[in-house]
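**Student:** structure, please.
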Amino acid sequence: MWYFAWLLGLPLAAIFAVMNAMWLEMKEDEQTIAEGSANRIQDRRS
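**Tutor:** Below you'll find the model as predicted:
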């Protein structure tokens, strides 16, 4: 019966890892976009 725990646990762990990686990529993209917007605003002022 232990294999049922593995059968359910491994896919859930893999899904969690993929979702976590996607979330981190999204946060990095948001930060990059925000920094790019700030740089463009500063360039227009000078």
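
**Student:** from here on, just use CA atoms for contacts and neighbour counts.
**Tutor:** Noted.

**Student:** which residues does residue 26 contact?
**Tutor:** Shown here is residue 26, which makes no contacts under the criterion Cα atoms under 8 Å, 6 or more residues apart in numbering.

**Student:** element containing it?
**Tutor:** For residue 26, the element it lies in under DSSP states H and E is helix 2-45.

**Student:** run a quick neighbour tally on residue 21.
**Tutor:** Taking other Cα atoms under 10 Å as the criterion, the count of residues near residue 21 is 12.

**Student:** could you also give me the structure for this next sequence, so I can compare it with the first?
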Amino acid sequence: MEQIEAFKKLRDACDDIVNAYDKEDEKELETAMGRFLFLCMQLQSLK
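**Tutor:** Below you'll find the model as predicted:
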């Protein structure tokens, strides 16, 4: 995965977190936060 693609996916995950928080959907929020953390780990491994 290219680094720019990783940042785009992080941006999308952040948007999903905010949307789930606004809708007060705990399951969706947990899923989005998990995806965000996973992407952070992938980005860290690219260093």
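
**Student:** tm score of chain vs chain?
**Tutor:** Taking TM-score structural alignment, normalised by the length of the first structure as the basis, the two superposed chains have a TM-score of 0.50; 25 aligned residues with a Cα RMSD of 2.1 Å.

**Student:** any idea how far residue 35 of the first structure is from residue 41 of the first structure?
**Tutor:** Taking Cα to Cα, to the nearest Å as the criterion, residue 41 of the first structure is separated from residue 35 of the first structure by 10 Å.

**Student:** how much space between residue 34 of the second structure and residue 16 of the second structure?
**Tutor:** Residue 34 of the second structure sits 11 Å away from residue 16 of the second structure, going by Cα to Cα.

**Student:** comparing the two, which shows the higher neighbour count?
**Tutor:** A count of neighbours by other Cα under 10 Å puts residue 16 above the other of residue 34 of the second structure and residue 16, at 19 against 14.

**Student:** correct me if wrong: that one contacts residue 32.
**Tutor:** Yes. With contact defined as Cα atoms under 8 Å, residue 16 of the second structure reaches residue 32; the gap is 5.9 Å.

**Student:** which positions in the helix or strand where residue 41 of the second structure lies come out as buried?
**Tutor:** Counting by DSSP H and E, the secondary-structure element that holds residue 41 of the second structure is helix 26-45. For helix 26-45 of the second structure, the neighbour count (16 or more other Cα atoms under 10 Å) marks 28, 29, 32, 33, 35, 36, 39, 43 as buried.
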